[in-house]
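Trainee: can't give you the sequence, but here's the structure:
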């Protein structure tokens, strides 16, 4: 009953985030839309569970450039999708598949931006994370430029820069840490953090914030001059489960990306990490399960296009 009550609170909050978005937006115009998205995500997830963090990241990258308008889905040599920070994104085929199924039943009704927001929610749920009512009603944007991808947070940037970039989207420190908790699932390449192991300072030392035992493990996985494309889990303890162990890793000096570990050094973000990564796993796990949906609803309402401000694409990878 407590959990159900919590989600009723979240549901009430969605209506206040953006008055033009609402849960069940397609209940009359395309009542099977959400179930089609869900079944599509399930189909891909059952074949490859790593698609879950891919879909979550795809939605995050979409919302940080031009807002949550599906602009990341546009293919092209100068589109947002082609920008350097987006080259490793995955899950486009899941969105395209769901869109084609929906178009066959409800042509010109459901936006690609909404399909992506729903797929991200389903990806978290399938990874033993929370579920939540996704407010829908977004239109697809008509602009997608690789040059605008500089808005995306980089793992090389300090917390102060991330704070500015999140604040520009109406997201605070609590949202920042909560959303980065998505790193409890997913992987990264050795090349994106190996400098922390071998050449963090001018003398070639390792990043002193890395737990020494973990440093040895990382060096074994990512040897100097080794394969920079080798994949490493962002959460060393439960990489396929959406839980609070990511925050425990940051607390204990076991963060993989520099930007993740720096959350422990900033006093404001450290307090949030402590709240999620304390010793009372069950209670804090429930708190994260409650806070993450709220942060995702807030993120998914950033600069959305509604009404006449956008379009409903026929194919997600190209403008009409």
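Mentor: Done, it's in. None of the values given here were measured: they were computed from a predicted structure.
Trainee: Going by C-alpha atoms from here, please, whenever you check contacts or count neighbours.
Mentor: Will do.
Trainee: Please tell me how far residue 104 sits from residue 112.
Mentor: As defined by Cα to Cα, to the nearest Å, residue 104 lies at a distance of 14 Å from residue 112.
Trainee: Between those two, point out the one with more neighbours.
Mentor: A side-by-side neighbour count of residue 104 and residue 112, using other Cα atoms under 10 Å, places residue 112 first with 29 against 9.
Trainee: I'd guessed that one sits against residue 141; true?
Mentor: No: using Cα atoms under 8 Å, residue 112 is not in contact with residue 141, being 9.6 Å away.
Trainee: next up, a second structure to put side by side with the first:
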């Protein structure tokens, strides 16, 4: 898990905007900072020992970065992505929402050169982390004119979520983990989809298309297949590029 977090963080150090990859390299920092991988790995490992939510936070941040502007499996990270100089909260509207149906998801991913295979593999990142009630409230109350609860959601699972997220919820951080093994990067997420026990409409939407449904079954039955696909899609998404500079200090523009 520490290595997974480390490579995600390393990508973030050279993050940028969304356009095809430009001159990325596995040894980009070989001369300027040859120990960068080990430095990042150690720093993130220390942070994770203090806070187990760090892996999910980094994965989410990396996904958001690539979509807006630009334990587990390990891989060589192509480095040298250029940082952007602009950050706008309004651009978060470009992110795929947890309420998206399969058509909306496909459009969102295809606009960035990502395929349906990438969509399913990257959705597997939901195997770690936590969600606030607001992201799945639509499924557990007033779902539509016919059903109060989303009929694709397992009844006992829906009941547990309604207890966690009462109507007059006053708990600031109320919500639920993405799956029971939320600190382990595994293929549990895909098994939960088949059981109707995932949080988001966008998760369950993967069963509404023959292509994505087939991949859900494949990844649910084989952790190895999921991890291989996830690595390939992460490298592909990480290669979205188009910034203006590689920062000397990641906290400020050059």
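Mentor: Everything's here; your move. Please read all numbers here as calculations on a predicted model, not as lab measurements.
Trainee: Any idea what the TM-score is?
Mentor: After superposition, the two chains reach a TM-score (TM-score structural alignment, normalised by the length of structure 2) of 0.87; 234 aligned residues with a Cα RMSD of 1.7 Å.
Trainee: Tell me, how many residues neighbour residue 283 of structure 1?
Mentor: By the criterion of other Cα under 10 Å, residue 283 of structure 1 has 12 neighbours.
Trainee: same deal with residue 312 of structure 1?
Mentor: 20.
Trainee: Next one: the corresponding residue of structure 2 for it from residue 43 of structure 2, what distance?
Mentor: Matched to structure 2 by TM-score structural alignment, residue 312 of structure 1 sits across from residue 246. For residue 246 of structure 2, the distance to residue 43 of structure 2 (Cα to Cα) stands at 20 Å.
Trainee: hang on, the earlier thing: if you skip the residues just before and after it, what's nearest to the match of residue 312 of structure 1?
Mentor: Distances taken as Cα to Cα, 6 or more residues apart in numbering put residue 82 closest to residue 246 of structure 2, at 4.7 Å, once the chain neighbours are dropped.
Trainee: what's the matching residue for that neighbour over in structure 1?
Mentor: By TM-score structural alignment, residue 82 of structure 2 lines up with residue 139.
Trainee: Tell me which residue of structure 2 matches up with residue 55 of structure 1.
Mentor: Structural alignment (TM-score structural alignment) places residue 55 of structure 1 against residue 58 in structure 2.
Trainee: Which helix or strand contains its match?
Mentor: Secondary structure from DSSP states H and E places residue 58 of structure 2 in helix 54-68.
Trainee: how big is the offset of the next helix or strand after that helix relative to structure 1?
Mentor: Using DSSP H and E, the helix or strand that follows helix 54-68 of structure 2 in sequence is helix 102-110. Here the mean offset of helix 102-110 of structure 2 against structure 1 after fitting is 0.8 Å, by mean Cα distance after the TM-score superposition for structure 1.
Trainee: Read off where helix 102-110 of structure 2 ends up in structure 1.
Mentor: Aligned by TM-score structural alignment, helix 102-110 of structure 2 falls on residues 159-167 of structure 1.
Trainee: residues near residue 248 of structure 1, how many?
Mentor: A count of nearby residues for residue 248 of structure 1, using other Cα under 10 Å, gives 20.
Trainee: State the distance from the match of residue 55 of structure 1 to residue 137 of structure 2.
Mentor: Taking Cα to Cα, one finds residue 58 of structure 2 at 24 Å from residue 137 of structure 2.
Trainee: tell me the contacts of residue 41 of structure 2?
Mentor: 2-3, 5-7 (Cα atoms under 8 Å, 6 or more residues apart in numbering).
Trainee: What's it aligned with over in structure 1?
Mentor: Using TM-score structural alignment, residue 41 of structure 2 sits opposite residue 38 in structure 1.
Trainee: After the strand or helix carrying residue 196 of structure 1, which helix or strand is next?
Mentor: Residue 196 of structure 1 belongs to helix 195-198 when assigned by DSSP H and E. Downstream of helix 195-198 of structure 1, the first helix or strand assigned by DSSP H and E is helix 212-221.
Trainee: So which residues make contact with stretch 223-238 of structure 1?
Mentor: 183-191, 194, 198, 221-222, 239, 245-246, 249, 254-257.
Trainee: re the thing from before, what remains of the contacts of residue 41 of structure 2 once you look at structure 1?
Mentor: For the contacts of residue 41 of structure 2, no contact is reproduced in structure 1 when applying both residues aligned by TM-score structural alignment, their matches' Cα atoms under 8 Å.
Trainee: Nearest residue to whatever residue of structure 1 lines up with residue 165 of structure 2 in space, ignoring adjacent ones along the chain?
Mentor: Superposed on structure 1 with TM-score structural alignment, residue 165 of structure 2 falls opposite residue 222. Nearest residue to residue 222 of structure 1, sequence neighbours excluded (Cα to Cα, 6+ apart): residue 190, at 5.8 Å.
Trainee: is it true that the one you found touches residue 219?
Mentor: No: when contacts are counted by Cα under 8 Å, residue 190 of structure 1 is not listed as touching residue 219 (9.7 Å).
Trainee: Please say which of these two ends up with more neighbours.
Mentor: residue 190 (24 against 15).
Trainee: check contacts around the more buried one.
Mentor: Here residue 190 of structure 1 is in contact with 222, 227-232 (Cα under 8 Å, 6+ apart).
Trainee: returning to what we had before: show me what the match of helix 102-110 of structure 2 is in contact with.
Mentor: The contact list for stretch 159-167 of structure 1 (Cα under 8 Å, 6+ apart) reads 151-154, 172-173, 176, 259, 262-263, 266.
Trainee: Just the buried residues of it, please?
Mentor: Judged by neighbour count using 16 or more other Cα atoms under 10 Å, the buried positions of stretch 159-167 of structure 1 are 159, 162-163, 165-166.
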